[in-house]
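> got a sequence here, can you build the structure:
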Amino acid sequence: MSAGGGRSAGAEAAVRAAAAGLVAAFAAHDTGRYFAAFAEDATFVFPTQPGILADRAAYETAWRAWEADGFRVLDCRTDDTEVRVVAEGLAVLTHRVRTRLAVKDDADGEELRERETVVFRRSPDGRWLVVHEHLSPEP
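Alright, predicted model coming up:
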């Protein structure tokens, strides 16, 4: 779904491509590529965190702590993706996320079923970067 005509249709396609790259990097546990998809000032709300992670650096710090505890992404799939271009250079993506994670010695991992809202902003160089991510358990 998108608001407007041709220009927003192009923005919608670009946001979908940026989101696909983000999910692929996450699914591969490719932290360099994954974190490059976020603006430095991005904020994060996760059900496992007591508060808001105020920027990308805070998320990277949390991620490294999770990895030290044996966290590893094994797979990630999404569906029911909707994109709404809400203003020039600003879009909101929602989707359902299925993630298989290994934690500690659980090589087979566990599956998380979540809903996610991701806000993208087009950067001056034209890339669509995540500026806010909010995950919640799927009801």
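> going by C-alpha atoms from here, please, whenever you check contacts or count neighbours.
Fine.
> check which residues of the longest strand seen in the chain are buried.
In the chain, assigned by DSSP state E, the strand with the most residues is strand 72-87. Applying a neighbour-count criterion of 16 or more other CA atoms under 10 Å, one finds R72, V73, L74, D75, C76, T78, V83, R84, V85 buried in strand 72-87.
> now the nearest residue to the fourth one once chain neighbours are set aside: how far from E133?
Taking CA to CA, 6 or more residues apart in numbering, and ignoring the residues beside it in sequence, D75 has A27 as its nearest neighbour in space, at 4.5 Å. According to CA to CA, to the nearest Å, A27 and E133 sit 16 Å apart.
> ditto for V118
Where E133 is concerned, V118 sits at a distance of 5 Å (CA to CA).
> from A87, how far off is the nearest residue to V23 once chain neighbours are set aside?
Nearest non-adjacent residue to V23, counting by CA to CA, 6+ apart: C76, 6.8 Å away. The gap separating C76 from A87 is 29 Å, by CA to CA.
> for comparison, sequence B:
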Amino acid sequence: MTEEVLRAADELVAAFAEGRLDDYFAAFDPDATFVFHTTPERIASTADYRALWERWVAEDGFRIVDCVSSGQVVQCFGDTAVFSHDVATTVSTRAGTESLSERETIVFHRAGQGRWLAVHEHLSPAAAA
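Below you'll find the predicted structure:
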């Protein structure tokens, strides 16, 4: 089970890093929620997150340059799993390029046909060294 969750997380992170947005957003349940330190409110659905992403692109020229996951941990609880990791992301906007060091938790749930879908994502800045 741990390997299945790691595979789902790896696919999600790879789609994010490579800008494959259809694959990235398909990794989430439609009712998934999102808490990001970069947004003032909780995002209530995958559709709302995708609309926000499209606004970032339109307004700021936002795009992912690179994303590297490390320190991965999976905790399984039946049909639910908690995946946490450290994530180093480089983003580009019209203002320039920025490297971010963050910690992320993604809660997965085993959906139909045994597929693991993300149902919640929480992103916070990494603690200062």
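> superposing both, give me the TM-score.
The TM-score (TM-score structural alignment, normalised by the length of the second structure) is 0.95; 126 aligned residues with a CA RMSD of 0.8 Å.
> where do the helices of the first structure begin and end?
6-27, 31-36, 56-68 (DSSP state H).
> hmm, back to that, please pull up the equivalent of the residue nearest to V23 of the first structure in the second structure.
With TM-score structural alignment as the criterion, C76 of the first structure lines up with C67 in the second structure.
> A39 of the first structure now?
So, by TM-score structural alignment, A39 of the first structure is matched to D29.
> what about that match, how many neighbours?
For D29 of the second structure, the neighbour count with other CA atoms under 10 Å is 19.
> surely it meets Y49?
No - at 11.7 Å, D29 of the second structure does not count as touching Y49 under the criterion of CA atoms under 8 Å.
> neighbours around the corresponding residue of the second structure for L112 of the first structure, how many?
Using TM-score structural alignment, the partner of L112 of the first structure in the second structure is L100. Using other CA under 10 Å, L100 of the second structure is surrounded by 14 other residues.
> grab the nearest non-local neighbour of L100 of the second structure.
In space, L100 of the second structure is closest to T89, 5.1 Å off (CA to CA, 6+ apart).
> contacting residues around the corresponding residue of the first structure for the one you found?
With TM-score structural alignment as the criterion, T89 of the second structure lines up with T99 in the first structure. Counting by CA atoms under 8 Å, 6 or more residues apart in numbering, T99 of the first structure touches A27, V73, L74, D75, C76, R77, E111, L112, R113.
> touching, the third one and A28? I think so.
When you say that, I think you mean L74 of the first structure. Yes - using CA under 8 Å, L74 of the first structure is in contact with A28, at 7.0 Å.
> report the contact partners of the nearest residue to T81 of the first structure once chain neighbours are set aside.
Closest residue to T81 of the first structure apart from its sequence neighbours, by CA to CA, 6+ apart: H95 at 4.3 Å. Shown in contact with H95 of the first structure (CA under 8 Å, 6+ apart): T78, D79, D80, T81, E82, R115, E116, T117.
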